[in-house]
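>>> task: produce atomic coordinates for the following.
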Amino acid sequence: MAILKMISTCHPTKAGNNATLKKCINYALNPKKTQNGLFTGASNCSTNSALEDMIRTKQFYGKDSSDKNSRTGYHWTISWSPEEHVDYYTALEIVKEFCEKQLKDYECVYSVHTDQAHTHCHIVFNSVNFNDGKKFRYEDGDWAKIFQPELDKLCKARGLHTLEDDTGMSNKEYYKTQAMHQKSTNKKKNNSDDIAHEKNTTEKKNYYSSQPKQRNGKKYYKKRRGNNKYYNEKKESYTKSEFIKKDIDDAILSSHSLSEFFMILEGWGYKLRHGKSEKYGDYFALTGRGMERARRNYALGKGYSLESIKKRIELKNNPLPEYDVPAQIDMRQFIVRYVYWKKPKYNDNSILSKRVCVLMYKRGILNKKGTRPNYYEIKKSLKKIREYENNIDLINEYHIGDVDSANAAIYQIDSEISKLDAERKNVYVERMPYKELLKTYNEMKKNEMAYYSYENGMTEHKEQHDRYIELKSVLNKYGFSDSEIEKYQEDIKTELKRISKEKRQLKNKISSINNIKDFIDENVIDAQKVEQEYENIPEPEEYQQKQEKQQENKKEKTI
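Down below sits the predicted model:
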């Protein structure tokens, strides 16, 4: 039987965007393993210039990204057991036909390696579609639904065993029992399953192993290769590192020396650790409340090394220079955003808005004493605050005070949605006369890459080259240039996206207003009681002190 293994994906590294892809291609086409290139082949490219062709396609469609999480290519294998004696020529026919059917729109190289006891093939293909520029997408379960059945079909046509013949299990059953055991939990590789089960294989852990290992009597956590140190934080709008940077900025503004700077950070609940690095010299590491790992200051970016922090403290405490003496400033300026709050003010008639504000205070969402919350408290509260703020905005926008006014607001929003539906219909009606034009243009663009490849000497694209010329002549009869057609098509897409976005926002408003209706039903509003509770909400201590200072300054000016 033949088994398809999806063994790895290629990602950009420090060595280059396509260094991993180059390594896989060189391994697959290794002359020592393929009898000097006898058992090699390629589809939509040449074995001599496969990497250059793949890079050219990426650049043509603007998909040559340096992001470590992007995929530049895929490496698959097809292998037979040693008991099933499959000759190399038959294996080459199978892998060639497999690539032409399942990877027909991708540039790929394939080979049969003859250096092992069992016959096996290697496939390396580009992640970018040759014709339309779209990236290859593997859905969970495609191995059992598409790829392995196609391989079984090719083997059966040549009198070879299929997976079901030797295992007694269907592809789906084999996938569940074997492939799922091999599936990684790494977010970078969650779509690339290892299909073959290997003995003594342990399930991959998260970025750091859960159990520390010992080295020279010290505990350490093994770092898994190829992952990003702060991968999970990159998706968050407000990360732990940014939180620490803002606290460091605040501490610099409040301190007069480096020792006082460290005392302030410790007073805010940070655990401080000093160390020395061969590359960065002296450093300090901070561990905040709720944080498992420390952050070193030099990893926070420019302006956060010990020397930079010293200069910033000195610069803050130095007097301003004389008029004719230039200021020596060799650092970036920082904007500090405080996390304290101010009690919102609403009109006297917006009782429901004040009721929501009182509820936020009672539930502890508003910071009662103005103390510095930690990172996790902020993340937890921000979601609730945004929800309440959105409800307050809707209450004021549509003058919602009871269930009837809420129903009237929903009716008004429904009418706006109907108008958007009419606009979208008009866009489709206006596009109808140009439907054939756009269809011809898109097909021509699909064959454009093949046209240029044929012009550069790749004769296997002759059919697509001729088709491109034919479609180009048809478009010339319409009297529009390529740029005009492209602009018209982009304008249509932009307009449809705008309509969809506005419609989605209106539907979200309806959902929020329905929540407000439930809130009104559960809480019978007593206007006088709400006014009294709202006035009793205290201002934060810091805000009160600021108000007192402003009043004192005003008195001094008047005197």
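>>> alpha carbons only for contacts and neighbour counts from here, please
OK.
>>> report the separation between L265 and R295.
13 Å (C-alpha to C-alpha, to the nearest Å).
>>> so V109, which of the three states?
strand (DSSP: H, G, I helix; E, B strand; the rest coil).
>>> give me the neighbour count for it.
Counted with other C-alpha atoms under 10 Å, the neighbours of V109 add up to 26.
>>> my read is that it contacts E100, right?
No: assessed by C-alpha atoms under 8 Å, V109 is found out of contact with E100, at 10.9 Å.
>>> so what sits against both of these two?
Residues touching both V109 and E100 (C-alpha atoms under 8 Å, 6 or more residues apart in numbering) are S43.
>>> another one to check against the first:
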Amino acid sequence: MGITKLMHIKQRKKGKMSAGLYNAIYYITNPKKTQNKRLIGGNCGRDEEMIYNKFMDTKKIHDKYDGRQGYHFVISFSPSESVSADLCMNIMADFMEEYLKNEYDAVYAVHDDQEHMHGHLIFNSVNSVTGKKYRYEDGDWEKYIQPITDKIAEKYGLSKLEFVSAAEEEKNIDWNKKIREDIKSCISMSEDYDDFKKKMQTIYDYGIREGFSKKYGTYIAYKPPGKSKAVRSYKLPRECQPYDISRRISLMHQHEIHVPIIKEYYFSNAFYKNRVSSFVRWDKMSIYQKDSLMKIYKAAKLYNRKLPSSWESERILNSINRSMLQYSFLMKHGIRTAEDMDAVMDDLNMALKNVNSSIRKCRKEYADFLNKGDDGSFSLFEIYEEAVTLKTLKEKEKISESEQQRLDEIERMLEENYVGEVYMDYHTRMNDMLREKHRIKKELRLARSSGKEFDERRQKQQEASREQQTDREEKNKKM
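Alright, predicted model coming up:
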């Protein structure tokens, strides 16, 4: 069953009132999601600036700038219906023509970057013919939209579309998954960490705020469009953390991955990112190393074929990357046997124990600054953070009289430079230890997954060998 949902694009209260419309247009026309803009249509062209200017020209002609800036339809299909990107383009074109009748500036785009095919349609809030503003009222779905979608579904032999309101969508959507996907897409077009934050705000229309947690270190609070509350990065997977985002962007600008080349029974040098591993002959490799390289080779061969969808390509590429990490881990630690793996895991567990101990000692060392007062009052670090926030608002001339009074009070309470230096020292030390903890835990995960996979495979090979031996013995008895 397909799903249709309608969202409105609000006027921004601060800054450029049409910024939400501008960002929404850039979001749906993202080349990474639309086969380099092949899957874009409408009556305003394919260039984002041209589309946006056409929308704004219509508003200018009819002198209707404020209020809702536009509307955003999403039509998605279940993977079981096997809707292709081109078929989805036809459906979006039919829907725009039937519903808007070429009276509204509109752009539609099909995204094929996920397992389920889906299309986006953005249209102007102002009718280019009559100058009236579009209004959606209760009952319009059953009266006007449902008959159109039913007609299109019947035309292409698909199940009927079901309408989901924006409020219902917020309850049902997997926000963590959406944030991960948007971060991944934004990283692919970012030059550095600061550029990433800027693009998340301008192109993806996210609210972004950096903070510092005593337990987790530096974090980002992500507030995606359509969600009422922000999600802090430490509640999300590691790829959403600031330090990992910086690492991924820096690696993206290094050399591409080159998988090992197998010629007869020998491997050439195996490349991972821009680092070259030690040269090892195939006949000198351990079973762990052989299995790891064979996985990379097979996945790479499959990836190089023409695949039906980008999400399948992405799945295989992820498999290659996981295998490359496993291979790099095995070569780095010289793991050749199960005993080697056990020894490395013991060392890693001990290192994790030591870094956790260092984190506890660091928090204890700074307890006077971290702990709240006996009366429940804020800690010195929390007061300092409040002062930094108020000073930032003051620099932007967005501070109220009461906030200015609070800032003056804090400055009298603290020796500002002293607390600031201690705060930065703690911040730096804690982030370094948390990064080291993340590195150790990542290697432990690689060790567990590698050992488990290879042991299971070796066990299957041994069972197959025993069965073959049994078959041979039975044949010998019959002879």
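>>> overlay them and tell me the TM-score.
With the length set by TM-score structural alignment, normalised by the length of the second structure, the two chains reach a TM-score of 0.37; 235 aligned residues with a C-alpha RMSD of 5.6 Å.
>>> ok, now which ones touch the nearest residue to E423 of the first structure once chain neighbours are set aside?
The shortest distance from E423 of the first structure to any non-neighbouring residue, by C-alpha to C-alpha, 6 or more residues apart in numbering, is to I499 (7.7 Å). By C-alpha under 8 Å, 6+ apart, I499 of the first structure lies in contact with L420, E423, R424.
>>> name the element I499 of the first structure belongs to?
helix 482-522 (DSSP states H and E).
>>> and T9 of the first structure, that's in a strand?
Yes: membership of T9 of the first structure in a strand is supported by three-state DSSP.
>>> so it sits right up against I123, yeah?
No: the criterion here is C-alpha under 8 Å, and T9 of the first structure misses it with I123 at 11.6 Å.
>>> which of these two has more neighbours?
Just comparing T9 of the first structure and I123: by other C-alpha under 10 Å the higher neighbour count belongs to I123, 25 against 22.
>>> any idea which element that one lies in?
Here I123 of the first structure is assigned to strand 120-126, by DSSP H and E.
>>> next helix or strand past that strand?
helix 142.
>>> any buried residues in the helix or strand following the helix holding I499 of the first structure, and which?
Proceeding N to C from helix 482-522 of the first structure, the next assigned helix or strand is helix 527-535, under DSSP H and E. Going by neighbour count (16 or more other C-alpha atoms under 10 Å), the buried part of helix 527-535 of the first structure is V530, Y534.
>>> identify the residue spatially nearest to I152 of the second structure, adjacent ones excluded.
I91 (6.9 Å).
>>> element containing the one you found, please.
Following DSSP H and E, one finds I91 of the second structure within helix 85-100.
>>> that older thread, switch the contacts of I499 of the first structure over to a markdown table; also include neighbour count, secondary structure and distance to Q550 of the first structure.
A markdown table is the format used below for the contacts of I499 of the first structure (neighbours: other C-alpha atoms under 10 Å; DSSP: H, G, I helix; E, B strand; the rest coil; distance: C-alpha to C-alpha, whole Å):
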| residue | neighbour count | secondary structure | distance to Q550 of the first structure |
| --- | --- | --- | --- |
| L420 | 18 | helix | 50 |
| E423 | 15 | helix | 53 |
| R424 | 18 | helix | 55 |
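>>> for these, which one is nearest K445 of the first structure?
Nearest to K445 of the first structure among the contacts of I499 of the first structure is R424, at 26.1 Å by C-alpha to C-alpha.
>>> so who does the closest one touch?
So R424 of the first structure contacts L496, I499 (C-alpha under 8 Å, 6+ apart).
>>> gap between it and I417 of the first structure?
For R424 of the first structure, the distance to I417 of the first structure - C-alpha to C-alpha - is 11 Å.
>>> same check, this time on D404 of the first structure
Taken as C-alpha to C-alpha, the span from D404 of the first structure to I417 of the first structure is 20 Å.
>>> E307 of the first structure now?
58 Å.
>>> who's more crowded, those two?
Higher neighbour count among E307 of the first structure and I417: I417, with 19 against 11, using other C-alpha under 10 Å.
>>> what's the closest non-adjacent residue to that one?
Excluding the flanking residues, the one nearest I417 of the first structure by C-alpha to C-alpha, 6+ apart is K503, at 6.0 Å.
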